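Asker: here you go, sequence then predicted model.
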Amino acid sequence: METLELLVRNTSEVLTVEGSYTEPAERALTPRPNACVGVRRGRVLYVGPEGGLPPGTVGPSTRVIDAHGQFVGPGFVDPHTHAVFAGERANEFDLRNQGASYLQIAQAGGGIANTVRSTRFASEEDLIRLALPRLQTMLEYGITTAEVKSGYGLNLQDELKILKVVQRLSALQPLELVPTLLCAHAIPEEYREWREAYMDLCTREIIPAVAEQGLARFCDVFAEEGAFSLAEARRILVAAKKAGMRPRLHADQLTANGGAELAAEVGAATADHLEHVSDAGIRALAEAGVTAVLVPTSTLFLRVRPYAPGRKLREAGVNVALGTNLNPGSAMSENLPLAMGLACLENGLTAAEAYWATTRGAALALGLNTYGRITVGDPANLVVFSCSNYRHLPYHLGINHARIVIKDGHVVVENERALCP
């Protein structure tokens, strides 16, 4: 074995998360008590007892990280964010707290349209400057990979602008970004009386241009009252699929409208939100192998009920992932540990299921087959936590326990102030 560049030792356990969502989550986390992790050339070279390391694998050039008896797991994967935008909507937050609904605010010209106006006005450099601190905060929480959607441009020029910003951000900082086209986020103000014309713009101009430039891996649609009908969503997703982008869907968030069933029909990678998903929709997701992405921080932030039925989804055999849904309107938070705690308290997940949902479950949602686990040969995306067991993460509600974050074998965060229990 070659000399290691990095060794993480003295752990309580290493969660390698090499199991499957079809088995009990505690087993799927595949814990390795007191194991160490060796890294070379950005990849995991060894996982196992320190006594099993061949002589000479730890040399003078090896950086040794002492976990101090705490646990190590894969870098978190956030499968649902809207992290690139301009402006804020704190006034709308205040209005909701005074009784206004999300739909009422949107119908009055607020909501997504508010952020669209600010984002269109911003340059690429403005958007990069605004996004970098958000991404740094996410990285400090232990998120090493995150999906980022467009959706605040709603025209050809500005949707391309946002996706180009995502591309540039991937090269400017360590957090790996997975781009999603969301031109069907809302009907823009200038097309309110010409919905069909906007549908044509999405399917005939925006989707082909994004595909030609290779700017997005997925295409998402907000299928909801006040946004896009199921028929409109189907048309856009079919066009995107033909262009080489995998479908995703904001489904059954505010109303029960059959979004989950549509996600299954079009072979979507994920159906997200699902607060109002029907039993038939859950069965359809399970049969089609669609991942359910839950975003409980958004349910809390909007002060709506119910929370998505995470327990029923798991029991039906659906892969469940968790995201922050970071965005200025319905989830202004980068805090994935908070989402984990809420998933246990309100979505009915166990601590092990929540941990799976933020690691391997989320990686599978994005088609990242070598992410969200710690396996020899895979990219070395690791977090050294300041607690001895993963169950502490959702229990110590919303607190950051990521002490050391490693991306592709490089230490990118050292937070010795991370709280210890």
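Answerer: Right, received. Where do you want to start? Numbering: from 1, shown residues only.
Asker: contacts, neighbours, all on C-alpha from now
Answerer: Will do.
Asker: what's the helix or strand for Arg96?
Answerer: Arg96 belongs to helix 90-97 when elements are defined using DSSP states H and E.
Asker: what about Asn97, neighbour count?
Answerer: Counted with other C-alpha atoms under 10 Å, the neighbours of Asn97 add up to 13.
Asker: so what's it up against?
Answerer: Contacts for Asn97 (C-alpha atoms under 8 Å, 6 or more residues apart in numbering) come out as none.
Asker: another structure for you, compare them:
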Amino acid sequence: MSRGREATTAADATHKLPDDVIAIAIDTNAAASGRISFRQIEDLAATISAQELQIEVWVPEPVLWEWADHAYDLAVRTRDEFRSRQRELEDAGISGFDVAPSFEQSVDDVMETLSDGLQDIYLDDDSPAIRILELSEHPDAAVLGLRDQVLRTGPGRTKPQSGARVKTGAADSASFRLVAHAAGDQLHRVVLASGDQDARTHFRHGPSPIILRDLWSVRNELIKLRKGSDVAAEALKESVESALTYVDQDGGALRAYALSGENLLFNPRRDLTHVPEFSVVRVSAVDSVDNVEISLKERSATATAKIRLDVAIEYVRWDYRSETVDSDLEEEQDVEAIAYISADAPDLSDWDFTIDRIEIVDGRYDPVNRYV
């Protein structure tokens, strides 16, 4: 290690970033459901520029592959579901759904689209913001990743799939090895955005990057390195307090790109026989806005807010007697939650807000961890 520093392990890595961070590596699970978020990556690049930092953003090639696979799968399922519903509506005599999605790309086409999009993100000095860590730079990463999967070492493990146990982990292992190779003896100056426990497992017994659970957390820590004025922070706090309740399904004053709570599953303690689908209807109240962080140029910010939600819970049960699916929908109010907020002010006059993540903290519910 340079500068005489001891090797940092995943066990003792803290959430405070050193001033000399050289790179931010993005894992597949840096965003909800393992899907790419160009908006969050662009926001990260904007924060790096706003903070006047010299930091690279790394995307390992296997991560790009997994993002492409997830995006392709989502596109195909969306297209097929629309076509199926379209036929049902036609049979019912309902018009207005004549134009079906025309998605016909291959997964390779999707991967090329994502790769081009990442390489089209620039910093304020017109330098590319993203560096894709290719396996050709370190072929041993693929070999050792496959070894981890077969021997179930490091990130290698088995998981249930269609009634069988399937070995997995090669892509994760290869990605982490590419990050370590790119960093060399500077791994302690790299931040890895990953909500996957496998990242901590891989780096547990040796040199480790600083591991943060998602891109919101990375932005939050970058902004703390060089803070803007208290006046700007107070102004943002007041704006969030007045704007958050305008989140709804149709947009409104607050853009909401990713309410991850919409895709989380919860077990109400009153009924543990099944797992219902939980969705956010609206933010009904803002109790407080905390942890406001403003960037040096006052163009990027993060904050958390204690909020209350109106939610819809769909209960689905299998009736063994009639061999049919039974479902019902209930709504509940004042569900306590924490919102993780990103904000940007491109023209330095008006803040543009996004909720990156919602965590339910209401004692009535036991969350099933899906944010991995």
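Answerer: That came in fine, so what should we check first? All values reported here derive from a predicted model rather than from experimental measurement.
Asker: report the TM-score for the pair.
Answerer: Once superposed, the chains reach a TM-score of 0.26 (TM-score structural alignment, normalised by the length of the second structure), with 155 aligned residues with a C-alpha RMSD of 6.3 Å.
Asker: buried ones in the helix or strand following the helix holding Arg96 of the first structure?
Answerer: Using DSSP H and E, the helix or strand that follows helix 90-97 of the first structure in sequence is helix 102-107. By 16 or more other C-alpha atoms under 10 Å, the buried positions in helix 102-107 of the first structure come out as Tyr102, Ile105.
Asker: quick one: Val218 of the second structure is in a strand?
Answerer: No: per DSSP: H, G, I helix; E, B strand; the rest coil, Val218 of the second structure lies outside any strand segment and is helix.
Asker: and Pro300 of the second structure, what does it touch?
Answerer: Small correction: residue 300 of the second structure is Ser, not Pro. Per C-alpha under 8 Å, 6+ apart, neighbours of Ser300 of the second structure: Ala46, Thr47, Ala50, Ile223, Ile294, Ser342, Ala343, Asp344, Ala345.
Asker: switch the cut-off to 7 Å
Answerer: Thr47, Ala50, Ile294, Ala343, Asp344, Ala345 (C-alpha atoms under 7 Å, 6 or more residues apart in numbering).
Asker: what are the boundaries of the strands in the stretch 201-350 of the first structure?
Answerer: For the stretch 201-350 of the first structure, applying DSSP state E, counting those that start in this stretch gives strands covering 218-221, 246-251, 270-273, 291-294, 320-322.
Asker: can you add mean neighbour count and distance to Arg27 of the first structure and give those back as JSON lines?
Answerer: Below are those laid out as JSON lines (neighbours: other C-alpha atoms under 10 Å; distance: least, C-alpha to C-alpha, whole Å):
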{"stretch": "strand 218-221", "mean neighbour count": "27", "distance to Arg27 of the first structure": "31"}
{"stretch": "strand 246-251", "mean neighbour count": "26", "distance to Arg27 of the first structure": "29"}
{"stretch": "strand 270-273", "mean neighbour count": "30", "distance to Arg27 of the first structure": "24"}
{"stretch": "strand 291-294", "mean neighbour count": "30", "distance to Arg27 of the first structure": "20"}
{"stretch": "strand 320-322", "mean neighbour count": "30", "distance to Arg27 of the first structure": "16"}
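Asker: looking at those, which is closest to Pro33 of the first structure?
Answerer: Smallest distance to Pro33 of the first structure across the strands of the stretch 201-350 of the first structure (C-alpha to C-alpha): 25.1 Å, for strand 320-322.
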